[in-house]
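**Student:** Predicted structure and sequence below. I'll ask about it afterward.
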Amino acid sequence: MKPFLLHKGKAAVLDRDNVDTDQIIPKQFLKRIERTGYGRFAFFDWRYKENGDPDPSFELNDPKFKGASILLAGENFGCGSSREHAPWALGDYGFKVIIAPSFADIFHQNCLKNGILPVKLDAAKIAVLMEKAAFTDGELTVNLADQTIWSSSGLEAAFDIDPHWKEMLMNGRDEIAYTLLYEDRIAEYEGRM
């Protein structure tokens, strides 16, 4: 994983509650064994009409959200089945940060384990950010070290994150890389056994 310290990017608005993992990445696309290539299938049933054309009524198809790397979402984002493919699809789509009032627990953990920062923020603050993103450039800066988010229009918000996961993201470590920090101690223990 790449270290996550500070991210500045355009925000896209998906003002829907209870977005489940089957909408994030529908089950028919779970046959691949790679972690990449899922972005084109993200939100597939919402993004495309039956004939394969982009559906202009889907929020993320709005041209103003093209190239967005921050997703502003509603309550209980990532609910449903515990598929790790959901953060793979969101990351491959281009999202580095997801901001929502709440997340499904397993989805939240899967994001952290895959280098995506899930930020829990008060619904009222998210509503203000959504309005700014819809009517302005929607650019946000997320500073993990300071645990702050600020908008180009001056709104600032603080967020909490578990210190362990903050350290993991800032150093670009997954759980295997974290375990390897203790490789000498593990080898010493194995040698004694």
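**Tutor:** Now that the structure is in, tell me what you want to look at.
**Student:** alpha carbons only for contacts and neighbour counts from here, please
**Tutor:** Noted.
**Student:** chain center to the longest strand anywhere in the chain, what's the gap?
**Tutor:** In the chain, with assignment by DSSP state E, the single longest strand is strand 6-14. Put simply, strand 6-14 sits 10 Å off its chain's centre (Cα atoms, centre = their mean, to the nearest Å).
**Student:** quick one: residue 95 and residue 45, what's the gap?
**Tutor:** Distance check for residue 95 against residue 45: by Cα to Cα, to the nearest Å, it reads 19 Å.
**Student:** mind listing the helices for the chain?
**Tutor:** For the chain, helices defined by DSSP state H occupy the ranges 21-24, 44-47, 85-93, 105-113, 123-135, 163-170, 175-180, 183-192.
**Student:** Mind checking those for the one nearest to residue 79?
**Tutor:** helix 21-24 (6.1 Å; Cα to Cα).
**Student:** Quick one: list the elements packing against that closest one.
**Tutor:** helix 44-47, helix 85-93 (3 or more Cα pairs under 8 Å, 6 or more residues apart in numbering; DSSP states H and E).
**Student:** Presented hereafter is structure B, for comparison with structure A:
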Amino acid sequence: MEAFTRLDAPAAPLPLANIDTDQIIPKQFLKTVERAGLAKGLFYEYRFDRDGREKPDFVLNQPAYKGAGVLIAGDNFGCGSSREHAPWALMDFGIRCVISTSFADIFYNNCFQNGLLPVVLKAGEVQQLMDEARGGNHVVSVDLESQTVTSPSGAVFHFTIDPQRKAKMLKGLDAIGETLEAAGDIDTYEMKRALAQPWLEGA
């Protein structure tokens, strides 16, 4: 998993509440367990018409927001069914951080397992970021170490995060990576157990 330390990237405003995981990545794109290639399905029904042509009024199709790395979303982002493809699709599109007033629990947890940083800010702060993102300069800075979001105008907002999740994000560790940090201790334990209880090894 790629570490997250600081991100300076264009922010795209998506002022819609209750965006569920089927809207983030519709069910027809869930036939793969590969993370690459899911960007084509991200917000598919918002981005494309029935003929597969881009809808020019959708924010992520607008030239100013091509290459956005931050998504500023409405309340309760990521609700609905549990699908890890949702953070995969966002990241494959290039989005590394989603800012909202609240997230659905399962989506929120899945983000941390995949290197996508979900940031919770107050409603007024999110609204200010939305407003500024609509301007000419819409580059936002997200600093995980200092737990701050800096708006294009220089306003600084602080967010809270679980210390263990923060540490793992800074190191780029998912659940498997965290386990592998203790690989030496695991090997030592298994060798000692094999000597003390060889029947467990099939000997």
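**Tutor:** Yes, it's here. Just so it is clear, the structure is predicted and the values come from calculations on it, not from any experiment.
**Student:** Just the TM-score for the two chains, thanks.
**Tutor:** The TM-score (TM-score structural alignment, normalised by the length of structure 1) is 0.96; 193 aligned residues with a Cα RMSD of 1.0 Å.
**Student:** most neighbours per residue, which of the helices and strands packed on helix 21-24 of structure 1?
**Tutor:** With neighbours taken as mean count of other Cα atoms under 10 Å, the helices and strands packed on helix 21-24 of structure 1 reach their highest mean count in helix 85-93, at a mean of 24.
**Student:** Please enumerate residues in contact with that helix?
**Tutor:** By Cα atoms under 8 Å, 6 or more residues apart in numbering, the residues outside helix 85-93 of structure 1 that reach it are 21, 24-25, 30, 35-42, 78, 107, 110-111, 114, 116.
**Student:** I'd like to know which of those residues are buried.
**Tutor:** Buried subset of the contacts of helix 85-93 of structure 1 (neighbour count, 16 or more other Cα atoms under 10 Å): 21, 24-25, 38-39, 41-42, 78, 107, 110-111, 114, 116.
**Student:** Would you tell me which one of those comes nearest to residue 100 of structure 1?
**Tutor:** For these, the nearest to residue 100 of structure 1 is residue 78 (10.1 Å; Cα to Cα).
**Student:** Just give the closest residue to that closest one, not the sequence neighbours.
**Tutor:** residue 20 (4.8 Å; Cα to Cα, 6 or more residues apart in numbering).
**Student:** what's the counterpart of that neighbour in structure 2?
**Tutor:** Aligned by TM-score structural alignment, residue 20 of structure 1 pairs with residue 20 of structure 2.
**Student:** Test my guess that that match contacts residue 79.
**Tutor:** Yes - counting by Cα atoms under 8 Å, residue 79 is a contact partner of residue 20 of structure 2 at 4.4 Å.
**Student:** Please report how far the one residue sitting closest to the centre of structure 2 lies from residue 90 of structure 2.
**Tutor:** Central residue of structure 2 (Cα atoms, centre = their mean): residue 116, 2.5 Å from the mean position. Residue 116 of structure 2 is 8 Å from residue 90 of structure 2, where distance means Cα to Cα.
**Student:** hang on, the earlier thing: dump the helices and strands packed on helix 21-24 of structure 1 into a markdown table; add distance to residue 179 of structure 1 as well.
**Tutor:** Listed next are the helices and strands packed on helix 21-24 of structure 1 as a markdown table, based on distance: least, Cα to Cα, whole Å:
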| stretch | distance to residue 179 of structure 1 |
| --- | --- |
| helix 44-47 | 36 |
| helix 85-93 | 22 |
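**Student:** burial of the match of residue 20 of structure 1, as a residue count?
**Tutor:** By other Cα atoms under 10 Å, the residues close to residue 20 of structure 2 number 19.
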